[in-house]
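**Q** Using only what follows, build the 3D model:
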Amino acid sequence: MVEITPAEHAAAVKVFGSRLPLAERYVEHLATSGMERGLLGPREVPRLWSRHVLNCAVVADLIPDSSRVADVGSGAGLPGLCLAIARPDLVMTLIEPLERRVTWLNEVVDDLGLQNVEVIRGRAEQVVGKVEVDVVTARAVSALTGLAGLTIPLLQGSGVVLAIKGRSAAEEIEKAAKQIRRLGGKETSVVTAGEDVLEEHTTVVRIVV
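**A** Purely as a prediction, here's the structure:
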């Protein structure tokens, strides 16, 4: 079992509610097969809850009810699987180009019995027009200058991009501003999630298209 501190457990109860056992099973997958297959490094295991799973799951608060969500560059399911577990009302499409990651994601989705998740193998630009989504999420994919071109087109003219970022979020927005506007971004801002449950909140770049 991956150790969880009392503070992390309290936060996890608030975020996942009755679906906490699913989140715990997902974390076990990350710590075992996920690490073995190189989806994350051994150094990350002690901080899976705080730095990864809870950090991603709180973004669910920024997503409207029953949204169709595409997660670009899903990798180990961060944030895609965290959102699918926290919010069974969301219809999640995980987009990931690497076959070994897709295989792992499908195994985890099957094991957890997540009915609201589809995994697509491909690059984001190959999927444009093939999925209908209201929200696009991404984490640790690329700087906003590159990420804008991977995420905004998936919305086909209407919706919201939620990109989990760090302290350099405002700086990234500045650098990518022209490109975001050119792609149809109407309003770009830095928002936060999880202030009421996490010791360190999650910083998100929100682009309204």
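
**Q** contacts and neighbour counts: CA atoms only from here.
**A** Will do.

**Q** what's the burial count for L54?
**A** 28 (other Cα atoms under 10 Å).

**Q** Contact partners for it?
**A** Contact analysis of L54 by Cα atoms under 8 Å, 6 or more residues apart in numbering lists 11-12, 15, 82, 198.

**Q** redo that, cut-off 10 Å
**A** By Cα atoms under 10 Å, 6 or more residues apart in numbering, the contact set of L54 is 8-9, 11-12, 15-16, 23, 48, 78-79, 82-83, 86, 194, 197-198, 201-202.

**Q** With adjacent residues omitted, what lies nearest to the residue most central in space within the chain?
**A** Computing the C-alpha centroid of the chain and ranking residues by Cα atoms, centre = their mean puts P79 first, at 2.1 Å. Beyond its immediate neighbours in the sequence, the residue positioned closest to P79 (Cα to Cα, 6 or more residues apart in numbering) is C56, lying 4.9 Å away.

**Q** The structure of the following sequence is requested for comparison with the preceding one:
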Amino acid sequence: MLEAAEAVFGDNLDLARAYVGHLASSGIVRGLIGPREVPRLWERHVLNCAVVESLIPRDARVADVGSGAGLPGLCLALARPDISITLIEPLERRVTWLEEVVQDLQLGNVQILRTRGEQARDQLGGVDVVTARAVSALTGLLDITLPLLDGDGQLLALKGRSAQAEIDKAQKKLKRWKADRTEILTVGQDLLDEPTTVVRVSL
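**A** Next comes the predicted model:
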């Protein structure tokens, strides 16, 4: 696990450790993470999210919708200091926690918006990439996330085994949004026992 973490986070490995420390302490106390998740925070959550960085272009503007405990947004910010990322989260207690963590880690490439994804465009402007994990099935997620893209760009939705079924159900919505390409990608095969499944929707 250390080898994978070093490969993904590089010079920011100590910051990633500090973030996991926040998840395992105040993140549990304040209800952002379940206590049973502590033994698998690195593999199932932090690294599972961070390996998605390989799909993000250099210097991209990224919006993470429904950030919650910073998964995947903070993981990506730590893995990729070159990107600028906005964490979009409507719940005040989660926003407060995210602000405390970002301040503690002194992450200059992160901003936080307390709003719903579908209402963030006016405050945010367009971005290159939108990410989401455990927010909604793809059919609902498209309406929340695709308006944030700057006319073109990509949605990276972290999904599980239901990925193909969700794409099948979302066909009408994908056509309505004129999505050029929808594909299922697997990332982190060389680092994780269970690689990450991502649905990429390109405009």
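
**Q** circling back to that earlier point, quick one: which of the contacts of L54 of structure 1 sit in helices?
**A** Among the contacts of L54 of structure 1, the members falling in helices are 8-9, 11-12, 15-16, 23, 82-83, 86 (criterion: DSSP state H).

**Q** before we move on, the earlier item: and the gap between whatever residue of structure 2 lines up with the residue nearest to the centre of structure 1 and K172 of structure 2?
**A** Alignment note (TM-score structural alignment): P79 of structure 1 maps to P72 of structure 2. To K172 of structure 2, P72 of structure 2 is 27 Å away according to Cα to Cα, to the nearest Å.

**Q** which ones are touching the residue opposite L113 of structure 2 in structure 1 once aligned?
**A** Residue mapping for L113 of structure 2 onto structure 1 gives I120, with TM-score structural alignment as the criterion. Taking Cα under 10 Å, 6+ apart, we find I120 of structure 1 in contact with 70, 74, 93-97, 99, 102, 105-106, 127.

**Q** Would you agree the match of P79 of structure 1 is in contact with V62?
**A** No. Under the criterion of Cα atoms under 10 Å, P72 of structure 2 makes no contact with V62, lying 11.1 Å away.

**Q** Give me the common contacts of those two.
**A** A shared contact of P72 of structure 2 and V62, defined by Cα under 10 Å, 6+ apart, is any residue touching both; here these are 87, 131.

**Q** chain center to the strand of greatest length in structure 2: distance?
**A** Across structure 2, the longest stretch assigned as strand under DSSP state E is strand 149-159. Between the centre of strand 149-159 of structure 2 and the centre of its chain there are 11 Å (Cα atoms, centre = their mean, to the nearest Å).

**Q** after that strand, next one along is what?
**A** Once strand 149-159 of structure 2 ends, the next helix or strand along the chain (criterion: DSSP states H and E) is helix 163-169.

**Q** Next, the buried residues of that next one.
**A** Within helix 163-169 of structure 2, the residues scored as buried using 16 or more other Cα atoms under 10 Å are 163, 167.

**Q** what does it rub up against?
**A** In this structure, residues lying in contact with helix 163-169 of structure 2 by Cα under 10 Å, 6+ apart are 137-139, 157, 159, 170, 173-174, 182-185, 197-199, 201.

**Q** Select from those residues every entry located in helices.
**A** Here DSSP H is the test, and the contacts of helix 163-169 of structure 2 give 138-139, 173-174 as lying in helices.

**Q** mind checking what E183 of structure 2 lines up with in structure 1?
**A** Matched across to structure 1, E183 of structure 2 falls on S189, judged by TM-score structural alignment.

**Q** Just to check, that match is in contact with V160?
**A** No. Taking Cα under 10 Å as the definition, S189 of structure 1 is not a contact partner of V160, at 11.3 Å.
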